[in-house]
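Engineer: Sequence and predicted model, in that order:
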Amino acid sequence: MRLTLEPLDPGRDLALLRAWVTHPRSVFWGMQDATPAQVHDEYARIADDPHHHALLGRADGEPAFLMERYDPSHSPLAGLPELRPGDVGMHVLVAPTDAPVHGFTAAVVRRVMEECFADPAARRVVVEPDARNDKIAVLNAAVGFVVAREVELPDKTAALSFCSRADFTASALGGTA
């Protein structure tokens, strides 16, 4: 299976994106009741933000996941004492499906981490999932994330977590970052 990434186009990809972010399995994405206009506006805002990028992931050419990469010093995490130069923030959403493929989500998370570490300046990847999201916590641990602490963000209590290149390479799903 070939996993590729390309810039998300908020206009072209709107119907697909809205179906993903409003799906009941995507509850932790925080957009359950978003209208098409709200989804478009959010991703148009990201497209205009030099510190935040949304990428559409494809599996063998078919849309399959969403990746966001951001500079945590220009995010709601700005000012946290744990942040360091070279940190890269990341969000990932695998498209909801009625026909899950064993190992697919793990492969996506590994590919997303490889993309984050493709930039030689990236020293650590930062994530801040909802602290109640047990499924992503398992995946994050499998690629080397370590929870630093819980932090209160405007929309959730988040499990602030970090993964260094060395942690990723040594992890169960690790790569050669």
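Structural biologist: Okay, I see it. Residues are numbered from 1 along each chain as shown.

Engineer: drop to CA atoms for contacts and neighbour counts, all remaining ones
Structural biologist: Fine.

Engineer: Could you work out the end-to-end span of stretch 42-54 for me?
Structural biologist: Distance between the two ends of stretch 42-54: 11 Å, counting by C-alpha to C-alpha, to the nearest Å.

Engineer: Residue 23 reaches residue 97, doesn't it?
Structural biologist: No. Using C-alpha atoms under 8 Å, residue 23 is not in contact with residue 97, being 9.8 Å away.

Engineer: Compare the two (neighbour count), which wins?
Structural biologist: Higher neighbour count among residue 23 and residue 97: residue 23, with 17 against 11, using other C-alpha atoms under 10 Å.

Engineer: what about that one, distance to residue 132?
Structural biologist: For residue 23, the distance to residue 132 (C-alpha to C-alpha) stands at 18 Å.

Engineer: take the one below as the second:
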Amino acid sequence: MRGESETSETEGNRPCYDYRRYDAEADRTVSFRPATPERDLRRLHAWLGSDHVKPYWQLDLSLDRFRERFREKLADDHLTPYVGCLDHVPMSYWECYRAADDSVANHYDADDADRGVHLLVGPEEYLGRGYALPLLRGAVAMQFEMSEAERVVAEPDARNDRAIRVFERCGFESEGEFRFDEAGKDAVLLVCDRERFEAEVLGDGATETDANGPEVRR
């Protein structure tokens, strides 16, 4: 894996992951750590300016303007930005949020405990290689383990067929398309139920760990 785009974060001081999971199907370790300006500003700025990201995130900004937006996200107490890693190599960006406090709640019957997720894969060399699904499995598992949520929702751009297919393979079910004016897009509301996810998606072949604890066979 090393050399595809980034240096493994196991070199030097190991980051404090909020969640770490070995995905047996992908034969990769998936991990998530909170994003910080010191470590991630320039890499996220580059990723969000990539051609495959710009049409959906609309954050192709100057570095100074992006720095301001990133600070706003970090100050937003309903949302946590994460950097997602494969085998400890940073290669994706995630936003995990409380759906009831987000504008998506204007478009469905949100429960106070619902969680939501946004995602992008950054370096182009990771695209089309089947990594999005194990990453999403890990992110959804993290949301369920770190909260009392019974549902995780997503609202991808309706044009983004590839992302929608990945969500559906991860146990999300479509509740239809809607005009998401607050986000400036036509979106598809996708909902993942905890019981279905844990029974049908996680399966029996995964080994999970937290940042510091022992591995647990599911």
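Structural biologist: Arrived safely, thanks for sending. Just so you know, these numbers come straight off a predicted model, no measurement behind them.

Engineer: Structure 1: which residue goes with residue 51 of structure 2?
Structural biologist: Taking TM-score structural alignment, residue 51 of structure 2 has residue 24 as its aligned residue in structure 1.

Engineer: Please report the distance of the equivalent of residue 141 of structure 1 over in structure 2 from residue 151 of structure 2.
Structural biologist: Using TM-score structural alignment, the partner of residue 141 of structure 1 in structure 2 is residue 168. Using C-alpha to C-alpha, one obtains 14 Å as the distance from residue 168 of structure 2 to residue 151 of structure 2.

Engineer: the more surrounded of these two?
Structural biologist: Neighbour tally, residue 168 of structure 2 and residue 151, criterion other C-alpha under 10 Å: the higher count belongs to residue 151, 23 against 15.

Engineer: Can you tell me the closest non-neighbouring residue to that one?
Structural biologist: residue 193 (4.7 Å; C-alpha to C-alpha, 6 or more residues apart in numbering).

Engineer: can you count the residues close to the aligned partner of that neighbour in structure 1?
Structural biologist: By TM-score structural alignment, residue 193 of structure 2 lines up with residue 164 in structure 1. When neighbours are defined as other C-alpha under 10 Å, residue 164 of structure 1 has 19 of them.

Engineer: dump the residue contacts of residue 164 of structure 1.
Structural biologist: Neighbour list for residue 164 of structure 1: 123-125, 144-145 [criterion: C-alpha atoms under 8 Å, 6 or more residues apart in numbering].

Engineer: switch the cut-off to 10 Å
Structural biologist: By C-alpha atoms under 10 Å, 6 or more residues apart in numbering, residue 164 of structure 1 lies in contact with 87, 117, 122-126, 144-146, 170, 177.
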